[in-house]
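>>> sequence first, predicted coordinates after that:
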Amino acid sequence: MSQSGATRIVVVGGSAAGPKAAAKARRMDQHAQITIIQRSPDLSMASCGYPYYVGGFFDDRNQLLCTPTGVVRDPKFFLNAKGIDALTETEVVAIDRAGKVLKCRDLKEGREFEVGYDKLVLATGANPIMPPVPGIELDGVTTLQSMRDADFLRKIRDEREIERAVVVGGGLIGVETCEALELAGIQMTVVEMLPQILMFLDWELAKLVENHMREKGSHIVTENPVAAFLGENGKLTGVKLRNGTELPCQLAVVATGVRPNSKLAAEAGLEVGKTGGIVVDEYMQTSDADIYAAGDCIEVPQLLTGQKVHAPFGDLANIEGRVVGINITTGNHAKFPGTYQTGVCKVFDYTAGSTGLSESAAQRAGFETITALTAAPDKPG
């Protein structure tokens, strides 16, 4: 407890789940001393909107950071509107569970300091998976995982100097990034190592999306992964595929998925599951009763199979954050049962979505499947 007797709640991570947990905790406990510690300069980033910002659907980057009324969620906002301290550009380097202390580093000044807690929330997100191929370090190879990435790709879009780009990975982010840059006049190629793009869809539906992307000018390559990034003088000049094909390009966006950022938790001795995510129960409580976790850093039950999965979706992160905010202030009352894994994305003129298991995923899980395919308008009338 603090000297005033207020509960000290510290949240590590300031994207989706973390700020949601902090805000809910404040609504449940007006006296708690709440602190958010965030490694990046920004808070409450709407990361699902990154491809749309890159694509020019809106121009003001603050729309990725602001409330519905247009107020940017920066440390001043959190302090004045919610009574929450927010430390940005600050890294938590270790957790002393016995002493209930976080060891922190100010990334601007290099200063190290400690922050005590009574209840700790880990919302450390996920890290992009980078393929272990030569040339990955070349200038021109990037991801779309952070505001910094979004700013970089938006600058490329606005400058309109790059003619060809490759997206490595045909999942949600890869497909949306392809559309964003294609609409900017860049000749796009999506390279997917698996037999189809958007693996959460049945293959028939994925093929419809693929054909639509081709109609819009994008090239799609499947079952032919990247073998190397090619460059001259440290700059990207092309991508080499496994079959030897070389694709000239000046930009490559790696969108091959993410893995839970559970390093801090693991080093503190918290239980980490087979997916790499922090193990939590239905109350979002970790193997330490005073530490909770939410968002892309955890694993959760898949409600159809009962298996633990990594489900890095913004809607789930916000729900999990609310559950944490309730439980760290009032005891374990709220529950998060798991996910059916619903995903949706915009692909040019199409909207592609899925909930539950695809046919192939259901078969792998041991279910007998019956399928039906219908063709009908997606709007009433």
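Here it is on my side, so go on. Numbering: from 1, shown residues only.
>>> contacts, neighbours, all on C-alpha from now
OK.
>>> tell me how many other residues crowd the closest residue to Leu87 other than its chain neighbours.
Leaving out its chain neighbours, the residue that sits closest to Leu87 by Cα to Cα, 6 or more residues apart in numbering is Ile37, at 4.9 Å. Ile37 has 26 neighbouring residues, counting by other Cα atoms under 10 Å.
>>> quick one, helices of this protein?
With helices called from DSSP state H, the chain shows them at 17-28, 50-54, 75-82, 147-159, 172-182, 203-215, 263-267, 314-330, 359-364.
>>> can you tell which of those is closest to Arg61?
Among these, the nearest to Arg61 by Cα to Cα is helix 50-54 (7.0 Å).
>>> who are the packing partners of that closest one?
The contact analysis (3 or more Cα pairs under 8 Å, 6 or more residues apart in numbering; DSSP states H and E) places helix 50-54 against helix 147-159, helix 172-182.
>>> ok, Tyr283 touching Phe336?
Yes - shown here, Tyr283 and Phe336 form a contact pair, counting by Cα atoms under 8 Å, at 6.3 Å.
>>> what touches both of these two?
Common contacts of Tyr283 and Phe336 (Cα atoms under 8 Å, 6 or more residues apart in numbering): Val323.
>>> pick out the residue nearest the middle of this structure.
Computing the C-alpha centroid of the chain and ranking residues by Cα atoms, centre = their mean puts Pro312 first, at 5.6 Å.
>>> my read: that residue touches Glu299, true?
No - look at Pro312 against Glu299 with Cα under 8 Å: they stay out of range, at 9.1 Å.
>>> let's bring in a second one:
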Amino acid sequence: MKRNTDVLIIGGGPAGIVCALTARWNYPEKKILLMRDVEQGVIPCGIPYMISSLEKPEQNAASYSSLEKQGVDLVVERAVRIDRKTKTVHTESGNDYLYEKLVLALGSTPILPPVSGIEKKGVYPIKKDLGYLTKMVEDIKKCRKILVLGGGFIGVEFADELSRIKGLEVVVVEMLPHLLANSFDPEFSKLVEEKLRSQGVRILTNTRVEEILGDEKVQKARLSNGDEMDIDRVILGIGAKPNTKLATDAGLELGRGKGIWVDEYMRTTDPDIFAIGDCAGKREFFTRKDAPILLASIATAEARVAGANLYQLKVLRENKGTIGIFSTYVGGLVLGSAGMTENTAKREGFDVISGKAEVVDKHPSKLPGAQKVLIKLVFSKESQALLGGQVAGGMSCGELINTIGIAIQKRFTITELETFQMATHPYLTPPPTMYPLVLAAQNAAKSR
């Protein structure tokens, strides 16, 4: 079967969905078709919460109803080859789809560490497929001791959720000195470690898994310190890598970070093919180095740029690089990170100054639900520009880190943050006399 469309989007994750909707709003006369390779996708960031927080795994299912309402055609097909000369995508089932503009929203694939025995039954990489994840959750709830391999965001959030299952022993193994070490300085990582340990999670840092032992099923793990640990399930939480095979087979170039090379408007080396989301290359905001920042929030921002600019440049991209802005929730503790940590900035050659503040997020502090907020801001000593920030505390930190993110993007200086104008309310914010962004900037100013 041959089918013609104006815009063909391959990928049914957040990037693909947002790109399709943006394209519909900007080009209402065009035929738009979205192709996904799983019957039912999921909300990626919600995957850990399928373990305990959600009553049923299907409550984390992705919704495609907004696409149908906007007249976007949907098909479940696996694309296997792109013929750029004829502008045709060939699928596994033998169907052909002809396009004017093609958008690759191929997502990412789980990183499989070079560990002997990783293929054994009971080892679970994280896949964005509802059927697969539903079976994984059902199986995990039958086990007694589970090893979470990796102490990044995936590993930490899974450990938090798994710790709520009565009778389940949870162990996190991380090769770096601290959990979340790529996104937080040690004083913030330690807060996460303390929280998880208080929930009964065992944490082994500076440690690697050398081998997974057992006949066909997982039975033990051999660690880099020589110890062997009895386990019966493994979660692979060491991250993901760009899914680029379809693109490279079509002759599209990759960047140094192994994502598909794109320009500022998400165009690949073929002007009629765009790439967005996890499969597309990223360049770090300050250094312009390739950066593996795989986030749904970044993916949807890229999707809006691509969807608007498919046929003409309508949206000019002011943000010339990717800022990693992360947030997580662990046992009631909210943490956020934006831009560079102090350690990262120093490794990149910046002479930095930092400022800290600790306040209560309501005023007066005795109001119900008031929680402490810890904030750290990192500045370039020479230019005084904000390079990064980290926060920890209650729910208000979820948006506080976004404020820090836009301040980085707009290159705010210490002085601009010292004179920051804000709205305050007793139930909603710290007092205007103790606003955390201002206090941290003032603290940094002492080192100028």
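Looks like it arrived, so ask away. Here the structure is a predicted model, which is why all the values come from computation and not from measurement.
>>> reformat the helices of structure 1 as JSON lines; add mean neighbour count and distance to Asp139 of structure 1.
Output for the helices of structure 1, formatted as JSON lines (neighbours: other Cα atoms under 10 Å; distance: least, Cα to Cα, whole Å):
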{"stretch": "helix 17-28", "mean neighbour count": "25", "distance to Asp139 of structure 1": "32"}
{"stretch": "helix 50-54", "mean neighbour count": "24", "distance to Asp139 of structure 1": "19"}
{"stretch": "helix 75-82", "mean neighbour count": "15", "distance to Asp139 of structure 1": "32"}
{"stretch": "helix 147-159", "mean neighbour count": "17", "distance to Asp139 of structure 1": "12"}
{"stretch": "helix 172-182", "mean neighbour count": "25", "distance to Asp139 of structure 1": "18"}
{"stretch": "helix 203-215", "mean neighbour count": "16", "distance to Asp139 of structure 1": "27"}
{"stretch": "helix 263-267", "mean neighbour count": "16", "distance to Asp139 of structure 1": "27"}
{"stretch": "helix 314-330", "mean neighbour count": "23", "distance to Asp139 of structure 1": "29"}
{"stretch": "helix 359-364", "mean neighbour count": "14", "distance to Asp139 of structure 1": "37"}
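>>> could you find the closest non-adjacent residue to Asn392 of structure 2?
Rather than Asn, residue 392 of structure 2 is Ala. Leu335 (4.4 Å).
>>> that neighbour -> structure 1?
Counting by TM-score structural alignment, Leu335 of structure 2 lines up with Ala352 in structure 1.
>>> relative to Val253 of structure 1, how far out is that match?
Per Cα to Cα, to the nearest Å, Ala352 of structure 1 is found 21 Å from Val253 of structure 1.
>>> cool, and Glu114 of structure 1?
From Glu114 of structure 1 across to Val253 of structure 1, the span is 37 Å (Cα to Cα).
>>> of those two, which one has the most company?
Using other Cα under 10 Å, the more surrounded residue of Glu114 of structure 1 and Val253 is Val253, with 22 against 14.
>>> the more buried one -> structure 2?
Using TM-score structural alignment as the criterion, the counterpart of Val253 of structure 1 in structure 2 is Ile235.
>>> still on that earlier bit, what would the helices and strands packed on helix 50-54 of structure 1 look like in JSON lines with distance to Ser262 of structure 1?
Listed next are the helices and strands packed on helix 50-54 of structure 1 as JSON lines, based on distance: least, Cα to Cα, whole Å:
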{"stretch": "helix 147-159", "distance to Ser262 of structure 1": "21"}
{"stretch": "helix 172-182", "distance to Ser262 of structure 1": "22"}
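>>> let me see the contact set for the closest residue in space to Gln145 of structure 1 that isn't next to it in sequence.
Of all residues not flanking Gln145 of structure 1 in the chain, Pro128 sits nearest, at 6.9 Å (Cα to Cα, 6+ apart). Pro128 of structure 1 makes contact with 143, 145, 255-259, according to Cα under 8 Å, 6+ apart.
>>> what's the counterpart of Pro128 of structure 1 in structure 2?
Using TM-score structural alignment, Pro128 of structure 1 pairs with Pro110 in structure 2.
>>> what's the closest of the contacts of Pro128 of structure 1 to Leu65 of structure 1?
Of all these, Leu65 of structure 1 sits closest to Gln145, with 14.9 Å by Cα to Cα.
>>> check the burial of the closest one by counting its neighbours.
So Gln145 of structure 1, with other Cα under 10 Å, has 19 neighbours.
>>> trace it over to structure 2, please.
Aligned by TM-score structural alignment, Gln145 of structure 1 pairs with Lys127 of structure 2.
>>> quick one, what contacts its match?
Lys127 of structure 2 neighbours (Cα under 8 Å, 6+ apart): 109-110, 133.
>>> between those, which is nearest Arg3 of structure 2?
Thr109 (28.4 Å).
>>> pretty sure Leu335 of structure 2 contacts Gly398?
Yes - Leu335 of structure 2 is within contact range of Gly398, at 7.5 Å (criterion: Cα under 8 Å).
>>> of the two, who's got more company?
For Leu335 of structure 2 versus Gly398, neighbours defined as other Cα under 10 Å are more numerous around Leu335 (27 against 20).
>>> that one and Val170 of structure 2, how far apart?
Between Leu335 of structure 2 and Val170 of structure 2 the computed distance is 21 Å (Cα to Cα).
>>> which ones are touching the aligned residue in structure 2 for Gly238 of structure 1?
Per TM-score structural alignment, the equivalent position to Gly238 of structure 1 in structure 2 is Lys220. By Cα under 8 Å, 6+ apart, the contact list for Lys220 of structure 2 reads 212-214, 228-232.
>>> distance check, the nearest residue to Lys220 of structure 2 once chain neighbours are set aside against Ile212 of structure 2.
In space, Lys220 of structure 2 comes closest to Asp230 once its chain neighbours are excluded; the distance is 4.4 Å by Cα to Cα, 6+ apart. Relative to Ile212 of structure 2, Asp230 of structure 2 is positioned 10 Å away (Cα to Cα).
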